[in-house]
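>>> this is the structure alone, sequence omitted:
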């Protein structure tokens, strides 16, 4: 009996071992850490990855507007003839740089010629009066001697003396007339001797500058007051821009401005806001704003298009990083912080103002932490691939 019972137990045991076995589950792979991104040194070198410490900087917001170069009204001189005449030759054209006193045109001065004729006639009359006065003086001297010996009456002597005095006054009046005619000739830049040969006068530039307008041609008859040339002193120019109504409160008189032009891409010109219009254009809802900019070498040309950067009233010292360092994932702003040579921490940050390719960091970053400022987009791509791998 005992042997039969042992045999039964062994049989049941063997049956249980030979039956179907439960399936074993495979071990799940370890979950990847998506708060850290790794990149080898060769890959970093290939993409030009660069890091820099986060630093405090003066964050100043600028208003960016377009404008044009214009001459300053008070630095424009209108050249006009002083007398009626006919233009013989035009010596300057628009755009020419001229020196002070440089000839601009030659004018056949009709009025100056008439003045010379009058002057010559007055000179002849003066000579006649002097001859008559000399003869009168001799007659008076004879009459005086005769009156002293009683050969003539005292009354006759006094009449001759009165004629002599009248003659002297006439000479003074004629000399005054000649002085007036000479003065008029000098205003034309001429003397009587100059016009003995020709009545051509020279119209000259009043100061050094650039010819910005020419309104005369050879052969034209011009009158006093007609504007022949406009000369602009362009050593200082206006930059005229238009600022929209909503931005006017962000600028103020006297503040500095930076001017850039496509012609000189690596250079900035400094200026100052000197005018903000009190009226708006009803169509554009913008006000005219002018900046004065020094232009000693005349590199800024009239009507040239420029970009104007005016610092606004917003300016404060804040932690800032280059805007290229900020990446967005799922609507969140992140930066990459270097932990070691090949590891970078993914850090969410809160951003503020963006000014001149610099982004203000309000929270999430400490000063001097090493931030990836170039190559952040490639690290973002690696991070996204890790997250897709998990899914």
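Cool, got the structure. Computed from a predicted model, the values in this text were never measured in an experiment.
>>> can we go C-alpha only for contacts and neighbour counts from here?
Fine.
>>> can you give the contact residues for stretch 219-237?
Here stretch 219-237 makes contact (Cα atoms under 8 Å, 6 or more residues apart in numbering) with 69-72, 75-89, 205, 207-216, 292-298.
>>> among those residues, name the buried ones.
Buried members of these, counted by 16 or more other Cα atoms under 10 Å: 69-72, 76-77, 79-89, 205, 207-214, 216, 292-295.
>>> inside strands: which ones of the residues you listed?
Those of the buried ones among the contacts of stretch 219-237 mapping onto strands are 69-71, 76-77, 79, 85-89, 209-214, 292-294, per DSSP state E.
>>> how much space between the residue lying closest to residue 215 once chain neighbours are set aside and residue 78?
Of all residues not flanking residue 215 in the chain, residue 228 sits nearest, at 5.0 Å (Cα to Cα, 6 or more residues apart in numbering). To residue 78, residue 228 is 7 Å away according to Cα to Cα, to the nearest Å.
>>> what segments of the chain are helices?
Assigned by DSSP state H, the helices in the chain fall at 2-18, 41-47, 110-149, 154-187, 376-390.
>>> got CSV for those, with mean neighbour count and distance to residue 332 too?
Output for the helices of the chain, formatted as CSV (neighbours: other Cα atoms under 10 Å; distance: least, Cα to Cα, whole Å):
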stretch, mean neighbour count, distance to residue 332
helix 2-18, 9, 58
helix 41-47, 12, 24
helix 110-149, 16, 83
helix 154-187, 16, 78
helix 376-390, 15, 12
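>>> so which of those helices is nearest residue 309?
Across the helices of the chain, residue 309 has its closest neighbour in helix 376-390 (28.6 Å, Cα to Cα).
>>> chain center to the closest one, what's the gap?
47 Å (Cα atoms, centre = their mean, to the nearest Å).
>>> show residues contacting it.
Around helix 376-390, the neighbours that count as contacts under Cα under 8 Å, 6+ apart are 31-32, 34, 37, 39, 47, 49, 324-327, 335-336.
>>> try 6 Å
For helix 376-390, contacts defined as Cα atoms under 6 Å, 6 or more residues apart in numbering pick out residue 325.
>>> use this one as the comparison:
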């Protein structure tokens, strides 16, 4: 009925207009015709105003679930999206390999098993390791002998010095023997004490007969021989003392050098053993090696160097193990790398730097985003792909993230701007016109045409149409749009 009425009014207007153009120019249209045209214009204006405002009844308002937010300014960071894939964190992804030849005797880790750092995941038998452990045992025994000899020579050197001190102080041989009974002197003690006793005897004889020789009681020749014997014994003792001190010190130094050489041999043997056991194994020291039993000399434990999950097992028990051949792959998948390519066309616009946070999404994981910290901004362009690498580290316990998964990395391009922005879901487009709904009251909503700018993170920049503080509809927008379209059809 309304469409028929609108059609009739339009037809009348055409008739009136036609009548107007048929009148002579000297005769203006009547006032009735002018009033009718004004009425038609007022009706059209009123209809246009009516369809820009929606007022919902309480039942419709309840079903629409309208939600309103206050327009405010926000920081909008222009971005671009790069394609890439997830990969293992190369610092938390290792291949378990053997550093020696052997036979794989026991598998203690299976794909999917959680392992901790230092946990044994396999065992092998290696004759090479057995020989290395045997060499360490021999070197340790030689070291023990060398250290014992060094201690003995050091005690002899100290004992000889103490003995010489007593001799030079004039202590009696009897007291010296008694006092030095518990000291280590080697052959030097007997030699020096005997020479000391002979010297004291020669001195006593020469001094005791000197008065008799002076009065002629004994021949002068005899006294002269006694004096010569005294001097000879003194010189002999002095020479023995010098030689004993020198020899004792030299032997002490030689024994110390021998002990140091023996220690170096032990260190070299331990280093060779640790190299065969591998860098992830517990380091074998002199103290820990003494705990190894003979029946485990050739046994080698392969351990995990990190906390993670067994991703792959490449060998089975009883297989021969070669040096450097992977046996397990272990990774900590809570730490991954997102690797994207920066094409040459995007290189000039991207402003990302080390340590900056980027947003990462995966099509396989809907409605979820992850933060990544940039760790590599490649400078070398790959010849094959024409792109430079951009790598961001992700730390997440989400088990849905898997190495090899396709991802998109959202990175900043230009400088951030302070703008008016609204949720993208609040913006409506109809017949190439963009608009939002402004809440004039709890039940009345007005369509406001806006001009939009850039979009980011489900926010849309508004460059014209609304201002800070306006109340816009962010939920129930589709319901309001439907009401407007329905009202337009009824008009």
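Noted; the coordinates are in hand. Here the structure is a predicted model, which is why all the values come from computation and not from measurement.
>>> can you pull the TM-score for these?
The pair, once superposed, lands on a TM-score of 0.67 when counted by TM-score structural alignment, normalised by the length of structure 1; 335 aligned residues with a Cα RMSD of 4.4 Å.
>>> hang on, the earlier thing: okay, the helices of structure 1 in CSV with distance to residue 303 of structure 1 next?
Shown next, in CSV, are those (distance: least, Cα to Cα, whole Å):
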stretch, distance to residue 303 of structure 1
helix 2-18, 99
helix 41-47, 43
helix 110-149, 38
helix 154-187, 36
helix 376-390, 41
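>>> so for residue 270 of structure 1, which of those sits nearest?
Closest to residue 270 of structure 1 of the helices of structure 1 is helix 376-390 (Cα to Cα; 34.4 Å).
>>> residue ranges for the strands of the stretch 201-350 of structure 2, please.
Listed in chain order, the strands of the stretch 201-350 of structure 2 (DSSP state E, counting those that start in this stretch) span 299-303, 308-313, 320-321, 326-331, 335-343.
>>> just send the ones you listed back as a markdown table, with distance to residue 414 of structure 2 too.
A markdown table is the format used below for these (distance: least, Cα to Cα, whole Å):
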| stretch | distance to residue 414 of structure 2 |
| --- | --- |
| strand 299-303 | 48 |
| strand 308-313 | 39 |
| strand 320-321 | 55 |
| strand 326-331 | 37 |
| strand 335-343 | 15 |
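>>> go through the ones you listed and name the closest to residue 20 of structure 2.
strand 335-343 (68.3 Å).
>>> that older thread, need the counterpart of the residue nearest to residue 215 of structure 1 in structure 2.
Residue 228 of structure 1 maps onto residue 327 in structure 2 when the alignment is built from TM-score structural alignment.
>>> its match and residue 125 of structure 2, how far apart?
Using Cα to Cα, we find residue 327 of structure 2 at a distance of 15 Å from residue 125 of structure 2.
>>> one more: residue 383 of structure 2?
Remark: distance between residue 383 of structure 2 and residue 125 of structure 2 (Cα to Cα) = 46 Å.
>>> so between these two, which is more surrounded?
Set residue 383 of structure 2 next to residue 125 and count neighbours by other Cα atoms under 10 Å: residue 125 wins out with 23 against 8.
>>> can you tell me the closest non-neighbouring residue to that one?
residue 299 (4.8 Å).
>>> what about that neighbour, neighbour count?
Applying other Cα under 10 Å, we find 18 residues neighbouring residue 299 of structure 2.
>>> enumerate every residue touching residue 104 of structure 2.
Neighbours of residue 104 of structure 2 in contact, by Cα under 6 Å, 6+ apart: 124, 317, 318, 319.
>>> ok, those vs residue 356 of structure 2, which is closest?
Among the contacts of residue 104 of structure 2, residue 124 lies closest to residue 356 of structure 2 (Cα to Cα), at 45.5 Å.
>>> the closest one matches what in structure 1?
Taking TM-score structural alignment, the alignment pairs residue 124 of structure 2 with residue 107 from structure 1.
>>> the closest residue to that match other than its chain neighbours and residue 355 of structure 1: what is the separation?
With Cα to Cα, 6+ apart as the measure, residue 87 is the residue that lies nearest to residue 107 of structure 1, at 4.5 Å, once sequence neighbours are left out. Taking Cα to Cα as the measure, residue 87 of structure 1 falls 58 Å from residue 355 of structure 1.
>>> same question for residue 41 of structure 1.
Distance of residue 41 of structure 1 to residue 355 of structure 1, given as Cα to Cα: 32 Å.
>>> can you name every helix or strand that the helix or strand where residue 151 of structure 2 lies contacts?
Residue 151 of structure 2 is part of helix 127-169 when elements are defined by DSSP states H and E. Packing contacts for helix 127-169 of structure 2, counted by 3 or more Cα pairs under 6 Å, 6 or more residues apart in numbering; DSSP states H and E, involve helix 220-277.
>>> what packs against the helix it packs on?
helix 127-169, helix 188-214.
>>> residue range for the helix or strand that the first one is followed by in structure 1?
Think helix 127-169 of structure 2. Per DSSP H and E, the first helix or strand lying C-terminal to helix 127-169 of structure 2 is helix 173-179. Taking TM-score structural alignment as the measure, structure 1 aligns no residues with helix 173-179 of structure 2.
>>> so what's the residue count around the closest residue to residue 83 of structure 2 other than its chain neighbours?
Nearest residue to residue 83 of structure 2, sequence neighbours excluded (Cα to Cα, 6+ apart): residue 408, at 4.7 Å. Counted with other Cα under 10 Å, residues neighbouring residue 408 of structure 2 total 21.
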